[in-house]
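Chemist: Just need the structure, nothing else, for what follows:
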Amino acid sequence: MIRLLPLKRLHIYVLLSLTVFFVVQTSKYYSIAGPAWVFHYLNDFLAIPIIATIGLHGVWLIKQDKTLRLNGFTILSLVVLYSVVFEYYLPQQDERYTGDIWDVVCYGLGGLVFYVLQKIE
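Modeler: Predicted coordinates for the structure are as follows:
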């Protein structure tokens, strides 16, 4: 199936990211010890490329054109939206969430990775 999709590197990266995400979540669930940065920041870094790829597939489905790419403003908007919701709004609503500037940095770096991977054909 991946042979039929454009942006093979992006799709392989997202599949690996999803695998890593599920490994981290499983490790949390079973209380398996690991480096703190893995449990606090890795999923934030992986989130934007995964979400943006899903959004890109939605655009392809609606427009019926697999040559379309998300522009920098759209990716930046996604990073800002996630940053505001998960690092500003939700920490004010529930103590389960904590606002952290490093999470915002991870969202931004993930957005940059997505931007670069979708530009590479």
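
Chemist: make it CA atoms for all contacts and neighbour counts henceforth
Modeler: Fine.

Chemist: which residues are contacting stretch 19-26?
Modeler: The contact list for stretch 19-26 (C-alpha atoms under 8 Å, 6 or more residues apart in numbering) reads 38, 39, 43, 46.

Chemist: farthest pair in those residues?
Modeler: Spanning the widest gap among those are 39 and 46, at 12.0 Å by C-alpha to C-alpha.

Chemist: Compare the two and say which one has the larger neighbour count.
Modeler: Each of residue 39 and residue 46 has its neighbours counted (other C-alpha atoms under 10 Å); residue 46 has more, 24 against 16.

Chemist: which ones are touching residue 45?
Modeler: 103, 106, 107, 108, 109, 110.

Chemist: Now show me the structure for the sequence below, then we'll compare the two:
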Amino acid sequence: MKLFDPYFCFYLLSWIFIKLTRIYSVEIDYLNHYLTDIFAVPAMTHLGSYIISKMKYDNQIYIYPTSYLIITALVLSILFEVIMPKISPKYTGDYIDVVCYFFGVIIYQFFHKKSILKDFHSSNHKNHYQAKTSK
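Modeler: Down below sits the predicted model:
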């Protein structure tokens, strides 16, 4: 499992892009408000899976169960859309952000996770084939 796979790189580049647009006061309506929320769950999930794969499973692939992703989206929703707006004026509760967190779960499940598993299976098949042909 690679940390900087194409999906994770896209999440990071999107986050940097949005941060730069905010620093330079460039307003891109929906993109500026929701892109980071959409990619929050997939980025955190990938990073967590990578760390667990390296530390606990000796570089073997680890993929969070779907229920963990749903719990992550739920916790983010409660924390950033309910609790933080009550604590700090910097935060505003927005139900569309909640939808974005759960949409991020869908993106991870149907695109990123499938890509990780496909890469894992193809590399295992390749290694198995190489091992067989080198004997």
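
Chemist: what's the TM between chain one and chain two?
Modeler: Here the TM-score for the pair of chains, by TM-score structural alignment, normalised by the length of the first structure, is 0.85; 114 aligned residues with a C-alpha RMSD of 1.8 Å.

Chemist: Keep only those of the contacts of residue 45 of the first structure that are in helices.
Modeler: Members of the contacts of residue 45 of the first structure lying in helices (criterion: DSSP state H): 103, 106, 107, 108, 109, 110.

Chemist: Aligned counterpart of residue 92 of the first structure in the second structure, please.
Modeler: The equivalent of residue 92 of the first structure in the second structure is residue 86 (alignment by TM-score structural alignment).

Chemist: and if you look at residue 80 of the first structure?
Modeler: So, by TM-score structural alignment, residue 80 of the first structure is matched to residue 74.

Chemist: With distance to residue 66 of the first structure and neighbour count as added columns, please give the ones in helices among the contacts of residue 45 of the first structure in CSV.
Modeler: Shown next, in CSV, are these (distance: C-alpha to C-alpha, whole Å; neighbours: other C-alpha atoms under 10 Å):
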residue, distance to residue 66 of the first structure, neighbour count
103, 31, 21
106, 28, 21
107, 25, 27
108, 25, 22
109, 25, 18
110, 22, 24
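
Chemist: Looking at the residues you listed, which one is closest to residue 53 of the first structure?
Modeler: residue 110 (11.6 Å).

Chemist: Just the helices from the second structure, written as ranges.
Modeler: 6-23, 29-55, 66-78, 84-87, 95-107, 113-133.

Chemist: among these, which is the most enclosed?
Modeler: Greatest average neighbour count among the helices of the second structure goes to helix 95-107 (a mean of 20), per mean count of other C-alpha atoms under 10 Å.

Chemist: Provide the aligned range in the first structure for it.
Modeler: Mapping helix 95-107 of the second structure onto the first structure (TM-score structural alignment) gives residues 101-113.
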